[in-house]
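Visitor: here are the coordinates; sequence isn't available:
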């Protein structure tokens, strides 16, 4: 995988320690791991017996093994563990001891132990989204299968990206609803706004193909520009539908009105799209590092408008004719 992983700091080995676990025999006798750990702590760390006030100072009185005995592991091995009924058993019967090194420190989030794994991406070979996708599909499922108690979460840039995409979806739906409402009011129709908005998906297709042609990856800024693109690509459709409605209001036949709209609005629509693309061309071919993050936005807008324009010149007349045919069918059924 073309990434350079950094070593997760929680796995840096710390000092040597004794890891104590309770035996099955001790559990049968009613001893718990908490009781075992508490008695070992009382013997070596101590238990507070009382506090004595001496002037301004407060002195804790701790009961524990003498200093010399606390330094020898042998005293732990010969220690007696007391059960709930007062019977004492040898420490070797109550516990298993493992000599190992602990962690230098442990990080926790919401009471769960966490390990942060970070990586620097070699953008010449892959991007972060491709690597994350490969890990979630191939690597992490095998890890979770081998260790069911482990869970994972994407943080950092990936978390910010997911939150941004979530808000972007809501904003995109809201923008489409506002566009529909603004078109439905002047048209006084619930269907004609859909004809105008039919160019929006083709604008998205054009934006995607623009990234393919330019050899760029879709970025978050590219997706944000798709929301703005939805309000731009409807302009050509709006002009054509409005021209057809005005011609029909003057008594022109439907087919003639559509033909006149194509002839009268062809040049303005083409020039509008071409000038938009030409205005964005300097940014599209800019190679300076300062403008690199803006290029995906320009690609989405330029290629989206250009592709949707040619589709609009065919799609809008066809959809308008289909709409009128459907109206005639329903009007005949009503009669």
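Guide: Alright, I've got the coordinates. Just so we're clear, the structure is a prediction, and the values are computed from it rather than from any experiment.

Visitor: use CA for all of it now, contacts and neighbours both
Guide: Will do.

Visitor: Quote the end-to-end distance of stretch 122-129.
Guide: Start to finish, the residues bounding stretch 122-129 are 12 Å apart (CA to CA, to the nearest Å).

Visitor: and it, how far from the chain's centre?
Guide: Distance of stretch 122-129 from the chain centroid (CA atoms, centre = their mean, to the nearest Å) equals 17 Å.

Visitor: Residue 15: what secondary structure?
Guide: Put simply, residue 15 is strand when judged by DSSP: H, G, I helix; E, B strand; the rest coil.

Visitor: let's bring in a second model and compare:
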């Protein structure tokens, strides 16, 4: 359940499709066959991938020059001479440079463009024999054939590549589409075929990995801050147990409402780490204070849970109420506000519900044999007070 926003392009620019699946590893002819195999399979089995196309389109009329190597060798014409002649007359060759008035200019040798209007112009080209020095018609050494080729030959990560592009049907996650293409390519294509992603699909993959790292880093920072405050590793662990439960509630709300995990919901999940930990802090901190006053462990825990119930509910209700305008707002940007509001409301609600049950039980099981943050201070004060005076 993930999606990635694609920025709209300005007028005159080609809008990239969200699915950018790259095939690489062979010659362009092999890549074209692999592309056709994969596209035909997708069209037959997955209608949710729409408007399939590639950036390798054989629509450019071209001529293939096939050299008769035996005849060329018998007449003393080398393949290099044939290639260099075609390069000069049909393209152009930089032969030298000259300097005039302090400026350097390239000298390019090329054929007359006016005599190259048709493929038959190749019949007028002649090459010189290295053996006899005579001019020999090129048409007697080569065979011309028409074919349709691609106007551009693309590479990806320095290898020959063809990129397959597609649009997604409504409700079809980009991550699921990429996984489907990778599995289909592994099943249908030979082992030497390489796959990768580009464009919006590459950004999506990178953002997905960054999301997990961001959430883990946020939870770790909160845990370390709480550990420093409570002077314990057990108490922060009890508090942080509500964070995954709160995120589960937020993700469930996104799923039930038909929304996606995008950049806005990721912001909401990061905010939820602190909001979910707040309720556990109220219970654990007050229980520690009661234990510092000398109350028994179970009595302090029960009184802290009962006493802090009202503050927990009040802060939860006000936080959830603050998210309502985000959910019901309209106009430009309403979609992004809706996602953040849904995450906050559902996450805080589930965190509050689970806090009332999970935190007291976890505190009773894990923190029974731990001291409160003030225990060390009281012990030092008692030892100083009971120490014999000089």
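Guide: That came through fine. Everything numeric in this text was worked out from a predicted model, so none of it was measured.

Visitor: Okay, buried residues for stretch 193-206 of the first structure please.
Guide: 193-200, 202-204, 206 (16 or more other CA atoms under 10 Å).

Visitor: How far does it stretch from one end to the other?
Guide: Stretch 193-206 of the first structure end-to-end distance (CA to CA) = 21 Å.

Visitor: Could you tell me where it falls in the second structure?
Guide: Stretch 193-206 of the first structure lines up with residues 236-249 of the second structure when matched by TM-score structural alignment.

Visitor: Residues contacting the matching stretch, please?
Guide: 219, 223, 226-227, 230, 269, 272-273, 276-277, 280-281, 284, 346-351, 354-355, 358-359, 362-363, 366 (CA atoms under 8 Å, 6 or more residues apart in numbering).

Visitor: Burial check on whatever residue of the first structure lines up with residue 151 of the second structure, number of neighbours?
Guide: Counting by TM-score structural alignment, residue 151 of the second structure lines up with residue 104 in the first structure. Here the count is done by other CA atoms under 10 Å, and residue 104 of the first structure has 12 residues near it.

Visitor: Residue 225 of the second structure now?
Guide: 12.

Visitor: Okay, and residue 175 of the second structure sits in which element?
Guide: helix 174-188 (DSSP states H and E).

Visitor: What are the buried residues along that helix?
Guide: Neighbour counts over helix 174-188 of the second structure (16+ other CA under 10 Å) mark 174-175, 177-178, 181-182, 185 as buried.

Visitor: about what we covered before: let's have the buried residues of stretch 193-206 of the first structure in a markdown table, adding distance to residue 2 of the first structure.
Guide: Putting these into a markdown table (distance: CA to CA, whole Å) gives the following:
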| residue | distance to residue 2 of the first structure |
| --- | --- |
| 193 | 48 |
| 194 | 46 |
| 195 | 46 |
| 196 | 45 |
| 197 | 42 |
| 198 | 41 |
| 199 | 39 |
| 200 | 37 |
| 202 | 35 |
| 203 | 34 |
| 204 | 30 |
| 206 | 30 |
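
Visitor: Most widely separated two among those?
Guide: Pairwise distances across those (CA to CA) peak at 21.1 Å, for the pair 193 and 206.

Visitor: hey, where'd the helices end up in the second structure?
Guide: Along the second structure, the stretches classed as helices by DSSP state H are 28-45, 69-74, 79-86, 174-188, 199-230, 234-240, 242-256, 263-292, 297-307, 309-328, 334-366, 375-386.

Visitor: which one of those is the most hemmed in?
Guide: Neighbour counts (mean count of other CA atoms under 10 Å) averaged over each of the helices of the second structure peak at helix 234-240, with a mean of 23.

Visitor: how big's the offset between it and the first structure?
Guide: Superposed on the first structure, helix 234-240 of the second structure shows a mean distance to its aligned partners of 1.0 Å (mean CA distance after the TM-score superposition for the first structure).

Visitor: from the chain's centre, how far out does that helix sit?
Guide: Remark: helix 234-240 of the second structure is offset 33 Å from the chain centroid, using CA atoms, centre = their mean.

Visitor: Residue 366 of the second structure pairs with which position in the first structure?
Guide: So residue 366 of the second structure corresponds to residue 323, using TM-score structural alignment.

Visitor: Quickly note the distance from that match to residue 314 of the first structure.
Guide: 15 Å.

Visitor: try residue 112 of the first structure
Guide: Taken as CA to CA, the span from residue 112 of the first structure to residue 314 of the first structure is 59 Å.

Visitor: likewise residue 61 of the first structure?
Guide: Residue 61 of the first structure sits 92 Å away from residue 314 of the first structure, going by CA to CA.

Visitor: Who are the contact partners of residue 301 of the second structure?
Guide: Applying CA under 8 Å, 6+ apart, we find residue 301 of the second structure in contact with 283, 287, 360, 363-364.

Visitor: which of the residues you listed are also in contact in the first structure?
Guide: Retained in the first structure (both residues aligned by TM-score structural alignment, their matches' CA atoms under 8 Å) from the contacts of residue 301 of the second structure: 287, 360.

Visitor: Quick one: the contacts of residue 301 of the second structure as a markdown table, columns for distance to residue 143 of the second structure too.
Guide: Formatted as a markdown table, those follow (distance: CA to CA, whole Å):
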| residue | distance to residue 143 of the second structure |
| --- | --- |
| 283 | 88 |
| 287 | 92 |
| 360 | 87 |
| 363 | 86 |
| 364 | 89 |
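
Visitor: list the contacts for residue 300 of the second structure?
Guide: 287-288, 290-291.

Visitor: Sweet, I'm off.
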